[in-house]
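Q: Sequence first, then the predicted structure, then my questions.
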Amino acid sequence: MMKTDGLFRFPAATRHDAGVVAWMDAHPGELGDLARHWFDVMRSCDDDVRELLHDGHPTACAGDVAFGYVNAFTAHVNVGFFKGAELPDPAGLLQGAGKSMRHVKLRPGEAIDENALRALIAAAWTDMDSRR
């Protein structure tokens, strides 16, 4: 990983990473289904989406620039964004207080504004695609 321009760059990211597939296989049930679904939405942003495991969780990249990730915990899934603090979030889904990163916390059985989350994912893709 390189972070020379304020971006997380992963030259080793590939179109389909075996580590990501193994991570998904290791997370069955509702939490795994949530993570898989939203990572698939990230994958569908463009033909140039690349992926890898970073810090142990699936990470989606615009080429080599990370734009989003998913991670499963005991009772929730995070859908996160590397420059989330800069994304438009009219629905108020984003959580976190870090300098750059933000995430949306999803729990099985709780309603989520799917259109708003899809819009965040698309905005994160577009933002990182333009920065590379």
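A: On my side now, so go ahead.
Q: contacts and neighbour counts: CA atoms only from here.
A: Will do.
Q: And the longest strand anywhere in the chain, what's buried?
A: Scanning the chain for the longest strand, with DSSP state E as the assignment, gives strand 65-72. Residues 65, 66, 67, 68, 69, 70, 71, 72 are the ones in strand 65-72 that count as buried (16 or more other Cα atoms under 10 Å).
Q: Touching the helix or strand just after that strand from outside, list them.
A: Later in the chain than strand 65-72, the nearest helix or strand by DSSP states H and E is strand 77-81. Residues from elsewhere that reach strand 77-81, judged by Cα atoms under 8 Å, 6 or more residues apart in numbering: 31, 34-35, 38, 67-72, 101-107, 124.
Q: okay, now the one to match up with it:
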Amino acid sequence: MDDELEGWLAGVDPATADLARRTCALVTDVLPDPVVTVDTDLVGFGTAPGYKGLYFTVAAYRAHVTLGIARGAALPDPAGLMEGKGKVHRHVKLRSTADLQRPELRALMESAVHAG
């Protein structure tokens, strides 16, 4: 995945690319040995190829990284980290490595894996 990930991050602002790498590392810590799909817009992490096995997505933008949480709309989010109005999915905007270190984020991600 490293070569694919680096190809995906080519042309992304270095600070945002670093945050995206760290976000992917957190995802693989919470969801060990995921099936990883690198697309043009995002990286998907799941337990099986395709949409049905999807747990998380990571997308890099100019000023932030978005961590998508599949089926996030059904999860408790007492810290109010998730954004979005979709019926199924939600996302968390990450702007710094400090955002990745929030215990509430890890708890949210772990609940997504256990609910999956």
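A: Done, it's in. Source: prediction; values computed, not measured.
Q: if we can go back for a sec, how far does the longest strand of the first structure sit from the chain's center?
A: 3 Å (Cα atoms, centre = their mean, to the nearest Å).
Q: just the strands in the second structure please.
A: Going by DSSP E, the second structure shows strands at 35-38, 43-46, 54-60, 65-69, 90-94.
Q: Out of the ones you listed, the one nearest residue 5 of the second structure is which?
A: Counting by Cα to Cα, residue 5 of the second structure lies closest to strand 35-38 out of those; the figure is 6.9 Å.
Q: Onto which residues of the first structure does the closest one map?
A: Aligned by TM-score structural alignment, strand 35-38 of the second structure falls on residues 50-53 of the first structure.
Q: now stretch 62-72 of the second structure
A: With TM-score structural alignment as the criterion, stretch 62-72 of the second structure aligns to 74-84.
Q: now the end-to-end length of the matching stretch.
A: Using Cα to Cα, to the nearest Å, one end of stretch 74-84 of the first structure lies 23 Å from the other.
Q: and what of stretch 85-102 of the second structure?
A: 23 Å.
Q: So which bits of it are buried?
A: Quick answer for stretch 85-102 of the second structure (16+ other Cα under 10 Å): 89, 90, 91, 92, 93, 94, 95, 96, 99, 100.
Q: Need the max-distance pair from those residues.
A: 89 and 96 (22.3 Å).
Q: Distance of residue 70 of the first structure relative to residue 105 of the first structure?
A: Distance, residue 70 of the first structure to residue 105 of the first structure, using Cα to Cα: 10 Å.
Q: should've said residue 54 of the first structure
A: 19 Å.
Q: list the buried ones in stretch 72-88 of the first structure?
A: Within stretch 72-88 of the first structure, the residues that count as buried by 16+ other Cα under 10 Å are 72, 76, 77, 78, 79, 80, 81, 82, 83, 84, 85, 87.
Q: Next up, the contacts around the counterpart of residue 125 of the first structure in the second structure.
A: The alignment partner of residue 125 of the first structure in the second structure, by TM-score structural alignment, is residue 113. Applying Cα under 8 Å, 6+ apart to residue 113 of the second structure gives the contacts 30, 31, 55.
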